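Chemist: When you get a sec, could you give me coordinates for this:
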Amino acid sequence: MNKKVYIVILNWNGWKDTIECLESVFRSKYNNYKVIVCDNCSNDGSIEKIRQWADGKLKANITDDPRIAFYTSPAVEKPLQYLEYTREQVENGELSIDEPPLILIQTGKNLGFAGGNNVGMRYALAKSDFDYIWLLNNDTVVQNDTLLYLLEHVKGKPQMGICGSTLLFYDNPDKVQAFGGAVYNSWLALSNHIGLYQDYNVPVDYLEIIEKKMDYVVGASMLVKREFLLDIGLMCEDYFLYYEEVDWAIRAKKKYVLGYAPSSIVYHKEGASIGSSSNPLEKSFIADFYANKNRVVFTKKYYPWLLPVVYSSLLISIVNRIRRRQWSRVIFLIKILFSLGEYRHERN
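Modeler: The predicted structure is shown next:
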C-alpha cells in the first residue's frame, strides 16, 4: 500500500494544540503523506508559532499522561521543511512543484470549519496527486498507526467514501467520545455520538452494526476518498460550524457508505478552540449559537416538514437558558426562532 494522503489540519487561535497534534502526526508509521495546516486568520500569532516549531525553535506542550505522551515525545527531528501559501494562491493554482512535508496556508479570514478545511482540500485537488484526504482536528493526538488502520479498513471497499476513527477523550482516554460516527435525529435536529462515555476497554464486536447505524462520520477524524470528493464535492460552507459532516453524508447517501476503523485511535480534546462540549452547561457562546442556528438551517434544507418540531424544541431551549439566566443566549435563540433577519455571531 503506497497511496498518497494529504492530512488537512485546521487551526484557529490554537497553535499549542496544533503543534502537539503535529508532533504525533509526523511520527506516523505510514510515510506517504503531506501535512496541510490551514490557518483561519488567527489573531494569536499561530502561524509564526507553527513556523518556530517547524524550525526547531519552539517545543510542543506535552501532556503528563504517559498513555498519550508516548505518541508525541520525544520530539520529531527538526527542522521540518515547509512552504507557505495564501488562499488566493491556492485557488489560482500558484503552487510549487517541489512539496515539503508541511504546507501552511493562510485563509485570510475565519471561514469556519468547512470553509477552512475546503481550502486545504482545494490545494490537494489542484495538485491532483493524491488518493485520500485525512481531515483531522487540530485538538487531537494520534497514535503512530492511526492512519494505517484507516487505510487498511477502506482498502478494497470502493463504495466506502468516508471512514472514521475511534475517538477517545484526551483528558480521559479510558472513555469513548465516539465509535467513528453519530446517529442523527431529524425530528429534533440533534445528534448522538455512537458509544459516547462507554469504557474503551470493553471490546467492540459489532462493527457492521455500528457502520449501518452511522448517519455521519464525526469530523474530528475523517478519511475521505479522492473519488468521493470528485463525485460529491467539498463540504457545504453554509453552516460555519457544526452540521457540515451530516450534510456531506446526506448528499452522498445514495452513492457511498460510511466506514469505521476501530483500531484507528484519536485522542480528542473536544472543541478546544471554540469551547464545544458534550455538557450543555460548559458549551461556549459561539458553540451554543451555531449548534442551535444550524438546527434550523439544516432542517430547512433537508427536512422542511419537520420545522415545527424543531421550533418547539427551541422553545424548550429558551426556557432552559432562562432558568440558567443566560440572557444573551435567550436573545439569540428568540432571533433564530422567529428568523429575525440574518443573525450572525462575530466570527473573528
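
Chemist: Every contact and neighbour count from this point should use C-alpha atoms.
Modeler: Will do.

Chemist: What is the helix or strand residue 49 falls within packed up against?
Modeler: In the assignment (DSSP states H and E), residue 49 maps to helix 46-54. Applying 3 or more C-alpha pairs under 8 Å, 6 or more residues apart in numbering; DSSP states H and E, one finds that helix 46-54 contacts helix 15-25.

Chemist: circling back to that earlier point, could you point out which element follows the helix holding residue 49?
Modeler: Per DSSP H and E, the first helix or strand lying C-terminal to helix 46-54 is helix 66-69.

Chemist: I'd like the structure of this one too, to check against the first:
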Amino acid sequence: MESKVSAVIVTYNRLSLLKEVINSLQNQQTSLSHIIVVDNASKQDTQDYLESLGNQIDYLRLPENIGGAGGFNRGVRHFMEHTDDDYVWLMDDDTVPYPDTLTALLNFAQQQQNFGFLASDVRWTDGHRAKMNRPAPMNRLQVIPENQVEPVQLQNATFVSLLLKRSVVKQIGLPITEFFIWGDDIEYTERAGRIAPGYFVPSAKVVHKMTTNVGSSILNDVPARIPRYFYSYRNKMYYANRRDVYRKNRARARMLYEYLQLYFSRVPQRKERLAVFKSGIKAGQSFNPVVEYANDLEDK
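Modeler: Sure thing, here's the model as predicted:
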C-alpha cells in the first residue's frame, strides 16, 4: 500500500519564499496527502494568500507568534489529530525541496524501516552544503563529504526537511513550544533517536534559501540578533542534560569554550553578549518544560 505523507511548513512573514516552497511541494514526484501550513501570525498578505489556496492546504493561523518551536508543535499535533497519514515531513518556509526529495526519503524508509528520523542533504543556493544544517554523524570528528552517496547514521538533525513516522511521533510526543527558537529540532531528533537510529539521506536534497550561508555564533552575529541567543543557551542546557555522561560533558565543555572565546574577544557589544550568554545558561539550569503528546486519530 502506498504511504501517505503530510508536509508541515512553519511560516512568518516570508511570503515570496513560502509561495516557492508550497509550489515545490505541490509538484513532488510522490504526491503529498496534506500540506499543513502553520502561520505564526504573519501580516495580512500572507493570510490572504494562504486563504486563497482553499482546500489545497490545511491552514493553521495562530493568534500570535509562538516561534518556530511552537509552530512545529501545532503542525505535528494537526498531523496526528486530523490526518491518518503514515509520515510527517517538516520544513521551514525557506526550504525548497527538489522534485524527487520525498521519493528519495520514502525509498530509504522502505529499505530501512527501523528509523527514528530521516534528514535531507541541505544545500545553500550556490550548491554547497548549508552551514546551519551540516549533518551530525555519530562520530563528531567525522565530516560527511559533500559528495557522500551512502546514508549515514546521525546524532540529531534540523527541521529543514525531516521525515518522521507516525509511530515514532506517537511515542516521543511533540516538539517543545517553550523552546521558542533554536534547538527545538536538535532536542526533538535526539528524542526520536532514542527510539531508533536517525539517518542522513544524501539522495534527498533540498535548498535552504537563507540570505547568507553562515552558521550562528554569538561571537560574531550582528547586534540586533544578540538577544535571541538567550534561547540558544537556555535550550542547549536542557537537551545537553538529557544526554549520556560523555556527550553531556562534551556539550558543557563546548559552551565553556565559547564563553571564554567571547570573554577574551574585542567584539562590539561584548558586555551585552556576555550578559545574554550567562542569562541563558542560568535559565537553562531550571528550564524543565513538559513534553506534550497528541491524541492519535487512528486510535479513535
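
Chemist: quick revisit: tell me how far the helix holding residue 49 of structure 1 is from the chain's mean position?
Modeler: 21 Å (C-alpha atoms, centre = their mean, to the nearest Å).

Chemist: what about residue 200 of structure 2, distance to residue 284 of structure 2?
Modeler: Distance, residue 200 of structure 2 to residue 284 of structure 2, using C-alpha to C-alpha, to the nearest Å: 29 Å.

Chemist: Who has more neighbours out of those two?
Modeler: Set side by side, residue 200 of structure 2 and residue 284 give different neighbour counts by other C-alpha atoms under 10 Å, the larger being at residue 200 (26 against 22).

Chemist: In which helix or strand does that one reside?
Modeler: Using DSSP H and E, residue 200 of structure 2 falls within strand 198-208.

Chemist: Show me the contact partners of that strand.
Modeler: 94-98, 100-105, 108, 115-125, 127, 130, 135, 148-156, 160-161, 189, 192 (C-alpha atoms under 8 Å, 6 or more residues apart in numbering).

Chemist: Where does that strand end up in structure 1?
Modeler: Counting by TM-score structural alignment, strand 198-208 of structure 2 falls onto residues 258-268 of structure 1.

Chemist: mean per-residue distance, that stretch to structure 2?
Modeler: Taking mean C-alpha distance after the TM-score superposition for structure 1, the mean distance separating stretch 258-268 of structure 1 from the aligned residues in structure 2 is 1.3 Å.

Chemist: again, but for stretch 294-301 of structure 1
Modeler: Following superposition, stretch 294-301 of structure 1 is found to deviate from structure 2 by 2.9 Å on average (mean C-alpha distance after the TM-score superposition for structure 1).

Chemist: Buried residues, that stretch. List them.
Modeler: Of the residues in stretch 294-301 of structure 1, 294-299 count as buried by neighbour count, 16 or more other C-alpha atoms under 10 Å.

Chemist: export the residues you listed to a markdown table and tack on distance to residue 51 of structure 1 and secondary structure?
Modeler: Shown next, in a markdown table, are the buried residues of stretch 294-301 of structure 1 (distance: C-alpha to C-alpha, whole Å; DSSP: H, G, I helix; E, B strand; the rest coil):
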| residue | distance to residue 51 of structure 1 | secondary structure |
| --- | --- | --- |
| 294 | 35 | helix |
| 295 | 38 | helix |
| 296 | 40 | helix |
| 297 | 38 | helix |
| 298 | 38 | helix |
| 299 | 41 | helix |
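
Chemist: and the two most separated of the residues you listed?
Modeler: Based on C-alpha to C-alpha, the longest span within these runs between 294 and 299 and measures 8.0 Å.

Chemist: Identify the residue nearest residue 321 of structure 1 in space, chain neighbours excluded?
Modeler: Distances taken as C-alpha to C-alpha, 6 or more residues apart in numbering put residue 330 closest to residue 321 of structure 1, at 5.9 Å, once the chain neighbours are dropped.

Chemist: Kindly state which residue of structure 2 is aligned to that neighbour.
Modeler: By TM-score structural alignment, residue 330 of structure 1 lines up with residue 274 in structure 2.

Chemist: cool, residue 138 of structure 1 as well?
Modeler: Correspondence of residue 138 of structure 1 to structure 2, assessed by TM-score structural alignment: residue 93.

Chemist: circling back to that earlier point, please work out how many residues are found near the residue nearest to residue 321 of structure 1.
Modeler: When counting by other C-alpha under 10 Å, one arrives at 19 neighbours for residue 330 of structure 1.

Chemist: who touches it in this structure?
Modeler: Counting by C-alpha under 8 Å, 6+ apart, residue 330 of structure 1 makes contact with 318, 321-322.

Chemist: And those, which is closest to residue 235 of structure 1?
Modeler: The shortest approach to residue 235 of structure 1 among those belongs to residue 318, at 30.1 Å (C-alpha to C-alpha).

Chemist: To which residue of structure 2 is the closest one aligned?
Modeler: Per TM-score structural alignment, the equivalent position to residue 318 of structure 1 in structure 2 is residue 262.

Chemist: could you say what helices and strands the helix or strand harbouring that match packs with?
Modeler: Residue 262 of structure 2 belongs to helix 245-263 when assigned by DSSP H and E. The contact analysis (3+ C-alpha pairs under 8 Å, 6+ apart) places helix 245-263 of structure 2 against helix 229-240, helix 270-284.

Chemist: With respect to burial, which of those scores highest?
Modeler: Among these, helix 229-240 has the highest mean neighbour count (mean count of other C-alpha atoms under 10 Å), at a mean of 22.

Chemist: What residues in structure 1 pair up with that helix?
Modeler: Under the criterion TM-score structural alignment, helix 229-240 of structure 2 matches residues 288-299.

Chemist: Many thanks, have a good one.
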